[in-house]
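Visitor: Got a predicted structure here, sequence first:
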Amino acid sequence: MDRVRVHDARVAAARGLGLALMGWSASLALFVAATVSLAFVPLGVGVLTTPSVLLRVRAYAAHRRLLAARWAGIRIAEPYEPLPSPARGGLLGRAELTNRLLRDPATWRDLRWLLVDMTAGAAVAVLAPALPAEGAFGLLLAAGLWRPLVAASDGWWYGFVPITGWATAFVAGALGCVWLAVALRWNPALIDACFRLARTQLAPTPEAELARRVERLTETRRDAVDTSAAELRRIERDLHDGAQARLVAMGMDLNTIEALLDKDPDRARRLLAQTRQSSVDALAELRDLVRGIHPPVLAERGLGDAVRALALRLPMDTEVAVDLDGRADAPVESAAYFAVSEVLTNVVKHSGADRVWVDVHHRDGRLRITVTDNGRGGAVAEAGSGLAGVERRLGTFDGVLAVSSPAGGPTLVTMEIPCVLS
């Protein structure tokens, strides 16, 4: 445990030094450049420079968000409004882009973050390397470094301790041990505090977050309505072309049988056998149709067994791991089931894989499903694709889809839906 703490403290010290240097250099330079560029906007010159500077600020803020996620596990959402795409060229295009950037409240929050980062943020970050450095210096004073320092000056102070001889040097060494203990305990927390301070400036405001959520819910509701309408049309078509056609044919056959019972009993018996087979086929089609609407195994045994049943029908080796300690709401289970079904269908049709792994588990209030195959890769969730449909289906429940599919494989599809299990 001590080794782990020492390692974490040293890593935090290095990261704190890097963050402080970025605050005193990059943040300061970008803040000055943005301020000067904005000052020249009324003169027209700033229109040419402001988009480049502000977009550079956004890129720098994006890099800080990435560091926050990697180093501290702190995720900071991007609050920016969409920019015109494609942007017009020339002076008019620069003017339009400048106007859109300046009207975005997130732009001003980025600039305020630069100011905070090069002052309070850098001050917090520099404590991480300063504490162990100060502690090590106190130990060096106790080891004899005090003598040349005191001899070269009228006096030397270590913090609040005046160094006059060995006794006070040992006091400085004890104080240095205190600083080292503080660094060992609090260095990682200082880095977290630095990123939490950045999150107060870079994350969307509650109002912006609510507006984005409303916009997303509106979009997903529209997609859900379109999907439901398409599903109803499919059911109507399947009933009309399948079971309904067979039932109509059965009615005609029964009329013929009724007319032939006295005239040609043998032919009536043959038609009766044919009608019985038609009834069996119609019942099978109805069962398939019902299974497509809501599979009985999903309703009776839950998502885990329903996914296992899907895997049994695949023409390839499939491993399914399920870790669920309850059941989600029926609509969530249905969305997750059909999302997995669509992903597995894509695997069979397009991947060229001979092995698939499916993992279903629930952690931290989120249902997470991953489907991995050893196929050729290259899968993308582009418009019109099956994966885009999966993304829309999950979006109805605030779910997300992530696809990692480099050329040559493997392909990893991750689906997450926020939910609770009963």
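Guide: Good, I have the coordinates. Computed from a prediction, not measured in an experiment: that's the story for all the values here. Numbers count the residues shown, from 1 in each chain.
Visitor: from here on, contacts and neighbour counts on C-alpha atoms
Guide: Noted.
Visitor: can you give me the helices for the stretch 101-250 of the chain?
Guide: For the stretch 101-250 of the chain, the helices defined by DSSP state H, counting those that start in this stretch occupy 105-116, 122-140, 146-151, 166-202, 206-238, 244-260.
Visitor: What segments of the stretch 301-422 of the chain are helices?
Guide: Here the stretch 301-422 of the chain has its helices, by DSSP H, counting those that start in this stretch, at 303-312, 330-346, 386-395.
Visitor: Nearest to Trp71, out of these?
Guide: helix 386-395 (28.9 Å; C-alpha to C-alpha).
Visitor: if we can go back for a sec, out of the helices of the stretch 301-422 of the chain, which is the most enclosed?
Guide: Stretch with highest mean neighbour count among these: helix 386-395 (a mean of 21; mean count of other C-alpha atoms under 10 Å).
Visitor: tell me which strands and helices that one is in contact with?
Guide: Helix 386-395 sits against helix 206-238, helix 330-346, strand 400-404, strand 411-418, with contacts defined as 3 or more C-alpha pairs under 8 Å, 6 or more residues apart in numbering; DSSP states H and E.
Visitor: any idea which of these is most buried?
Guide: Of those, the one with the most neighbours on average (mean count of other C-alpha under 10 Å) turns out to be strand 411-418, with a mean of 21.
Visitor: Report the angle between that one and strand 400-404.
Guide: Taking axes from the mean of the first three to the mean of the last three C-alpha atoms, to 10 degrees, one finds that strand 411-418 is oriented at 170 degrees with respect to strand 400-404.
Visitor: take a look at this one as well, against the first:
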Amino acid sequence: MLALVRGPALAVVTLPLSILLFTLCVVSIVLLPIGVGVFTTPPTQQALRWYADQRRRLVRDWGGLEVPRPYRPWPRELRSGVVGQVERCVLLLKDPATWRDLAWLPADMTAGFTTALLPPLLPVNHRITKAMLEPTREMLLAQRVEQLYETRHDAVDASAAELRRIERDLHDGAQARLVAMGMSLGTIEALVERDPARAKKMIAQARANSAEALTELRDLVRGIHPPVLAERGLPDALRALALRMPVPVEDDIELPGRFDEPVETAVYFAVSELLTNAAKHADPKKVWLDVLFAADVSGASVIRVTVTDDGKGGATSEGTGSGLGGVQRRLAQFDGVLAVSSPEGGPTMITLELPATPLPG
């Protein structure tokens, strides 16, 4: 009965929109040689992508068919607003999904319109839409290559930033103390016979400097790979994190043994960032930490972490300075994903998944 209403409504609404968008897109592309199309093509193509996304959503909601978005991700320069209008237009036209969307519009005007008017044939409209709007194997491969390029770029940037941090911490902390200690020992050597009392004081100071340098080196190592993680494993390390938070954290952690060290480290620092963000920005009364070993939608084994708080909400992973954006970039190096649900007023639920396989034994 619902199909009797959905089909005709879909036909009435989509036919004029498909005709209008097809006309605007074609005219805009025709006007490229005289320069006008450079300014009209990007907005018309964005409108077409929005329209195609709505149809993908309808196919999922009404037909139960998942239609992934096929579009190439924007380059970093375009996301940051550096790329000009011409480059933006060229990038859109070089994307094969642009032309597939355009080819889909005539099919939607004809076959789609006809099948929508005949409710028993509505599933045929859904399958046509899925076939024409989902990414091809070649497009999926290109997306994967682009994603690997992006994550490699992020990994290189993160490694360079980490090296600079280590160098800075060594230079400003332990190295300075060790240099001072070396100079003190030279002075002590000269004073040990002439002024034993002063030499004794300087020896005590050198001992204190060596202890402080050792503490700073331990802190530096802890920032690279926390000792609790190496000694007690990921579950205990995460529980220790939860206990150090200034707000109550209720944890439920179920993991089968140990995982590769880089994976455990990535999860540890991601959870640390999420808990710190919740306590610092959300003003919650309580935080819940759930960690389990599960299977994702494709059946692959993952560590799934969910951090929920009853705070004020409004968290987002957008923006280069976002703490969640940093977590997202760290996870992407391992093919991990991050999902954020944080309406204004809360609650906030952040879920991350990281592919992982337990170590034998």
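Guide: Good, I have the coordinates. Keep in mind the model is a prediction, meaning the values are calculated, not measured.
Visitor: just to revisit the earlier point, rebuild the helices and strands packed on helix 386-395 of the first structure as CSV, extending it with distance to Val124 of the first structure.
Guide: Formatted as CSV, the entries for these read as follows, by distance: least, C-alpha to C-alpha, whole Å:
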stretch, distance to Val124 of the first structure
helix 206-238, 26
helix 330-346, 44
strand 400-404, 35
strand 411-418, 35
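Visitor: right, so of the ones you listed, which gets closest to His361 of the first structure?
Guide: Each of these was scored for nearness to His361 of the first structure using C-alpha to C-alpha, and the closest is strand 411-418 (9.9 Å).
Visitor: Look up the counterpart of the closest one in the second structure, residue range please.
Guide: Matched against the second structure by TM-score structural alignment, strand 411-418 of the first structure falls on residues 348-355.
Visitor: Can you report how many residues neighbour Ser422 of the first structure?
Guide: Other residues within reach of Ser422 of the first structure, judged by other C-alpha atoms under 10 Å, total 8.
Visitor: Pretty sure Ala330 is one of the things it touches, is it not?
Guide: No - taking contacts as C-alpha atoms under 8 Å, Ser422 of the first structure lies outside contact range of Ala330: 10.9 Å.
Visitor: Return the residues in contact with the equivalent of Ala240 of the second structure over in the first structure.
Guide: Here Ala240 of the second structure is matched to Ala309 in the first structure, going by TM-score structural alignment. Applying C-alpha atoms under 8 Å, 6 or more residues apart in numbering, one finds that Ala309 of the first structure lies in contact with Val297.
Visitor: How about Ala87 of the first structure?
Guide: Ala87 of the first structure makes contact with Gly93, Leu97, according to C-alpha under 8 Å, 6+ apart.
Visitor: quick check, it in a strand?
Guide: No - with DSSP: H, G, I helix; E, B strand; the rest coil as the criterion, Ala87 of the first structure is coil rather than part of a strand.
Visitor: Looking at the first structure, name the residue matched to Thr50 of the second structure.
Guide: Quick fix: residue 50 of the second structure reads Trp, not Thr. Per TM-score structural alignment, the equivalent position to Trp50 of the second structure in the first structure is Ala59.
Visitor: Flag every buried residue along whichever strand or helix holds its match.
Guide: Mapping Ala59 of the first structure onto the secondary structure by DSSP states H and E places it in helix 46-72. For helix 46-72 of the first structure, a neighbour-count test (16 or more other C-alpha atoms under 10 Å) marks 46-54, 57-58, 60-62, 64-68, 71-72 as buried.
Visitor: Output the contacting helices and strands for that helix.
Guide: With 3+ C-alpha pairs under 8 Å, 6+ apart as the test, helix 46-72 of the first structure has helix 28-39, helix 90-103, helix 105-116, helix 166-202 packed against it.
Visitor: starting at the chain centroid, how far to it?
Guide: For helix 46-72 of the first structure, the separation from the chain centroid amounts to 20 Å (computed by C-alpha atoms, centre = their mean, to the nearest Å).
Visitor: can you check stretch 238-250 of the first structure too?
Guide: Stretch 238-250 of the first structure has its C-alpha centroid displaced from the chain centroid by 46 Å (C-alpha atoms, centre = their mean).
Visitor: so where in the second structure does it end up aligned?
Guide: Residues 169-181 of the second structure are matched to stretch 238-250 of the first structure when aligned by TM-score structural alignment.
Visitor: Contact partners for the closest residue to Leu303 of the first structure other than its chain neighbours?
Guide: Ranked by C-alpha to C-alpha, 6 or more residues apart in numbering and with sequence neighbours excluded, the top spatial neighbour of Leu303 of the first structure is Glu333, at 6.0 Å. With contact taken as C-alpha under 8 Å, 6+ apart, Glu333 of the first structure is in contact with Leu298, Gly302, Leu303, Arg327.
Visitor: Out of those, the closest to Ala243 of the first structure would be?
Guide: Within the contacts of Glu333 of the first structure, distances to Ala243 of the first structure taken as C-alpha to C-alpha reach their minimum at Leu298, with 23.4 Å.
Visitor: so who does the closest one touch?
Guide: Shown in contact with Leu298 of the first structure (C-alpha under 8 Å, 6+ apart): Asp305, Ala306, Glu333, Ser334, Tyr337.
Visitor: And the furthest pair within these?
Guide: For the contacts of Leu298 of the first structure, with distances taken as C-alpha to C-alpha, the pair at the greatest spread is Asp305 and Ser334 (12.8 Å).
Visitor: Quick check: the gap between the spatially most central residue of the second structure and Gly336 of the second structure.
Guide: Nearest to the centroid of the C-alpha atoms of the second structure, with distances taken as C-alpha atoms, centre = their mean, sits Gln328, at 2.7 Å. Gln328 of the second structure sits 8 Å away from Gly336 of the second structure, going by C-alpha to C-alpha, to the nearest Å.
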